[in-house]
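Student: Sequence and predicted structure are below.
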Amino acid sequence: MAASVTDRFLRYVVIDTQSDASSKTQPSTEKQKDLGRLLVDELLSIGVSDAHLDEHGYVYGTIPSNTPKNSVPVICLCAHMDTAPDFSGTNVKPQIIRHYQGGDIRLPGDSTRVIRVADHPVLKDMIGHDIVTSDGTTLLGADDKAGVAEIVAAAEFLINNPDIKHGTIRILFTTDEEIGRGVDKVDFKKLGADFGYTMDGGAAGSIEDETFSADAVEIAIKGVAIHPGLAYGRMENAIRIAGDIIARLPRDMAPETTKGRDGFIHPTGVSGVMEKAHLSFIVRDFTEEGLKSKEALLENITREVLKTYPGSSHTFTVKEQYRNMKEVLDRHPEIIEHAVEAVRRAGLEPRRDSIRGGTDGSRLSFMGLPCANIFAGGHAFHSPLEFVSSQDMEKAVTTIVELAKVWEERA
């Protein structure tokens, strides 16, 4: 099983599937469909007879129920095909370090890039594992092609082992998760699932039932432009206004200074000329109150700065991105209980975590499909230091199989 899931993973990561937030289409990049077409072919070849790619780049498929019980809920297994725009995903060259014996891992394509045990102590638990990395010039794509590979490998195992009783399982591979549009065009009637799991988590054994709540904030600034030679007492440079706003952000409320359950205000983009400037932010917190207080703080900073530029003006726009899925999942405790049992049966110690981020499951939960997140095994996501263990991917496959059995047994 490990070879199967790793072989699939290695096939998928070399296909460039980066999403693009500046694109208005769905999917945001046509190249995401390249992986989608391959996945449809593979699903058809293992017996998922209805596998298909839709116009939005989503892959759908069904593993039919093989139990006489009619009461087993329909479960959706979901993973995303796109990789993050944060770092190059073009020309990925994966390498396997077989029977890892400990120590730092220097990446062959860029010797300055080292996966250090001091930074990633989980490596101490991977002695003897086969570890997959990129060559250091790109990200690897374990986020979330590990999850994709695990779902396909589990589907193959269930189809080849009909003695394992399970209900109907729906497969959903999404596009554009990394840019917050992963489930925008999902056809819920076609999906027809009661509950779901995204295979998009980190360390082996982790189950996540809580995410950040997330908003985006856009600030547009209109300054006062005039020839620099005539500017005394008259010019109000929009670039300087933007800089003043950024300079006043609390340093203890940034991603790089927060951890655990602390939220943050994070500037993600700035552009401008003398006359006008634009600032983009993401705001994150585990509670709605925390989210709104941070947005109020950001708006107050903006207003205070603009007071010193009386000829200038601004607009402040908040856009909801996703909400903490725990609010929904707490109403369906069996989703987590069954996942905990499945992880335990897979031979791991279950660990419940909160995500300092979001998944497709965050939005699916609020769109009517309560959805928890299960480990895919990857680490150092969105960076050239990304890595995943073959053995941890195998454990994820086993967890999916056990999850199918638990839902059938307890129906």
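Tutor: Nice, thanks for sending it over. Bear in mind the structure is a predicted one, so any value in this text is a computation, not a measurement. Residues are numbered from 1 along each chain as shown.
Student: When you work out contacts or count neighbours from here on, use the C-alpha atoms and nothing else.
Tutor: OK.
Student: Assign residue 249 to helix, strand or coil.
Tutor: Under DSSP: H, G, I helix; E, B strand; the rest coil, residue 249 falls in the coil class.
Student: Count the residues that sit near it.
Tutor: Residue 249 has 17 neighbours, counted by other CA atoms under 10 Å.
Student: Roughly how far does it sit from residue 205?
Tutor: Per CA to CA, to the nearest Å, residue 249 is found 37 Å from residue 205.
Student: try residue 53
Tutor: To residue 205, residue 53 is 31 Å away according to CA to CA.
Student: Between those two, point out the one with more neighbours.
Tutor: Neighbours per residue, other CA under 10 Å: of residue 53 and residue 205, the larger number sits with residue 205, 27 against 18.
Student: Surely residue 125 is within a helix?
Tutor: Yes: Residue 125: assigned to a helix according to three-state DSSP.
Student: ranges for the helices of the protein?
Tutor: Along the chain, counting by DSSP state H, helices occupy 2-13, 32-46, 142-160, 188-191, 238-247, 288-307, 326-329, 333-345, 360-366, 390-409.
Student: putting a second one here so we can go through both:
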Amino acid sequence: MEINNITDFQVAENFKRYVQIDTQSDVQSSTVPSTEKQKDLSRILVQELQQLGISDAHLDDLGYVYATIPSNTDKKVPTICFCSHVDTSPDSSGTNVKPLVHANYQGQDLVLPDDPKIVIKMAEHPDLKDQIGNDVITASGKTLLGADDKAGVAEIMDAARLLMANPEIKHGDIKILFTPDEEIGRGVDHVDLKKLGADYGYTMDGERAGTLEDETFSADGVTIKIHGISIHPGYAKGKMINAIKVAADIIDNLPKDRLSPETTHAKQGFVHPTNIEGTVEEATLHFIIRDHDTAKLAEHEAELESLVKGVVTRYDGATYTFEVSEQYRNMKEVLDQHSRVVEIAMMGIERAGMKAEKRSIRGGTDGSRLSFMGLPCPNIFAGGHAFHGKQEWVSVQDMQKAVLTILHIAALWEEVSQ
């Protein structure tokens, strides 16, 4: 069949159902997954996959969904995986999401009815210019929407349905992976790649239609502990060293005009404090360090430690510890060694009727770590915009294009195989 002639999409209906299930992850939690409610959606996904005839679909105890769409060709085709995450960001509420469809969008301001102060304007969201005549989905003003990444989940689910219903679309084994806790950086901590059994992967977790991301930040975390001296405040003169004040001094001495998220763009890196907590005796600062050039992480960390040391030495008797932990690395370092996985994705986007655009991300995806774990995995658009906040939106037509892209990629791997 001609894939681009498909019209019986169910992706929007899938999406509207999925976003109403609260799957917010919790960075403070030590459980796996971080919240049990993520499994509420994952169980539904397994049931729906099984109803499609995908018999091995299952949810493991750690919140991962695995499934296989069996090969329908005699060719020897690499096994590919499509992956999305079920959790939504802790940055904004995901409880009682009310998806609203703004049909036949004509460029107007989108006033969200549950909080009319939340207005989505084309002037602030220039990608809306591409949506004239399309159907735009938003939340109602009290929550995020959850397009990150339930758009990707819905797209993979609709593509699975279409592949199972249309055996004339030839493909090899296709693996489906839905992960928890991506938004808090733990999305692939417990994925079983041996059980998954894929040669290449694609995360459906990008933004604008037609884009593919093969480059991410490299990322480290830094934890700084400041040790002060606690004395009764009534007798503290010349004796107390307030760790909270030392920590605040460190924050105040960070560069004001560079090396921060609010002063950088494109491939410029940054040093970003994310949390501060403590008492007079001990205070802890958490930082994330980001750069597309992995080697520059060490430079940023050295500059930060030099700043910390300079501040702490002004407080006679104070001490500090400085701990660096690796988070993820720029997946381009791996993908450049496996160019075929990117080339086929670009061809799939083009065949779905779009101009393919390769981009870098000022962030990371599950694909960043999967690539370094042995599963080369670029990131394909899912169509969502303005992630992690109440102005999040996605268009029905862009999600449909993502479904077509998945189908074309599956068919292309079979087409180019012997």
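Tutor: Alright, I've got the coordinates. Keep in mind it's a predicted model, so treat the numbers as computed, not measured.
Student: Nearest approach to residue 272 of structure 1 belongs to which of the helices of structure 1?
Tutor: Minimum separation from residue 272 of structure 1 across these (CA to CA) falls at helix 238-247, 5.8 Å.
Student: what's that closest one aligned against in structure 2?
Tutor: Alignment note (TM-score structural alignment): helix 238-247 of structure 1 is matched to residues 243-252 of structure 2.
Student: Could you tell me where stretch 30-44 of structure 2 falls in structure 1?
Tutor: The alignment of stretch 30-44 of structure 2 onto structure 1 (TM-score structural alignment) covers residues 24-38.
Student: Kindly report the same for stretch 110-121 of structure 2.
Tutor: Going by TM-score structural alignment: stretch 110-121 of structure 2 matches residues 105-116.
Student: mind listing what's buried in the matching stretch?
Tutor: 105, 106, 107, 113, 114, 115 (16 or more other CA atoms under 10 Å).
Student: returning to that earlier point: now tabulate the helices of structure 1 in TSV and tack on distance to residue 253 of structure 1 and mean neighbour count.
Tutor: Listed next are these as TSV, based on distance: least, CA to CA, whole Å; neighbours: other CA atoms under 10 Å:
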stretch	distance to residue 253 of structure 1	mean neighbour count
helix 2-13	34	20
helix 32-46	35	19
helix 142-160	26	26
helix 188-191	37	12
helix 238-247	12	18
helix 288-307	9	16
helix 326-329	23	20
helix 333-345	31	19
helix 360-366	23	25
helix 390-409	34	23
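Student: got TSV for those helices, with distance to residue 120 of structure 1 too?
Tutor: Converted to TSV, the helices of structure 1 look like this (distance: least, CA to CA, whole Å):
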stretch	distance to residue 120 of structure 1
helix 2-13	21
helix 32-46	30
helix 142-160	16
helix 188-191	38
helix 238-247	31
helix 288-307	30
helix 326-329	28
helix 333-345	22
helix 360-366	26
helix 390-409	15
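Student: Of all those helices, which one comes closest to residue 228 of structure 1?
Tutor: Nearest of those (CA to CA): helix 238-247, 13.5 Å.
Student: Give me the mean deviation of that closest one from structure 2.
Tutor: Its matched residues in structure 2 lie on average 0.6 Å from helix 238-247 of structure 1 after superposition (mean CA distance after the TM-score superposition for structure 1).
Student: wait, what's in contact with the residue most central in space within structure 2?
Tutor: Taking CA atoms, centre = their mean, the centroid of structure 2 lies closest to residue 365, which sits 4.6 Å from it. Residues in contact with residue 365 of structure 2 (CA atoms under 8 Å, 6 or more residues apart in numbering) are 182, 203, 205, 216, 379.
Student: What's it aligned with over in structure 1?
Tutor: Using TM-score structural alignment, the partner of residue 365 of structure 2 in structure 1 is residue 359.
Student: neighbours around the equivalent of residue 379 of structure 1 over in structure 2, how many?
Tutor: Aligned counterpart of residue 379 of structure 1 in structure 2: residue 385 (TM-score structural alignment). The local packing of residue 385 of structure 2 (other CA under 10 Å) involves 21 other residues.
Student: Thank you, goodbye.
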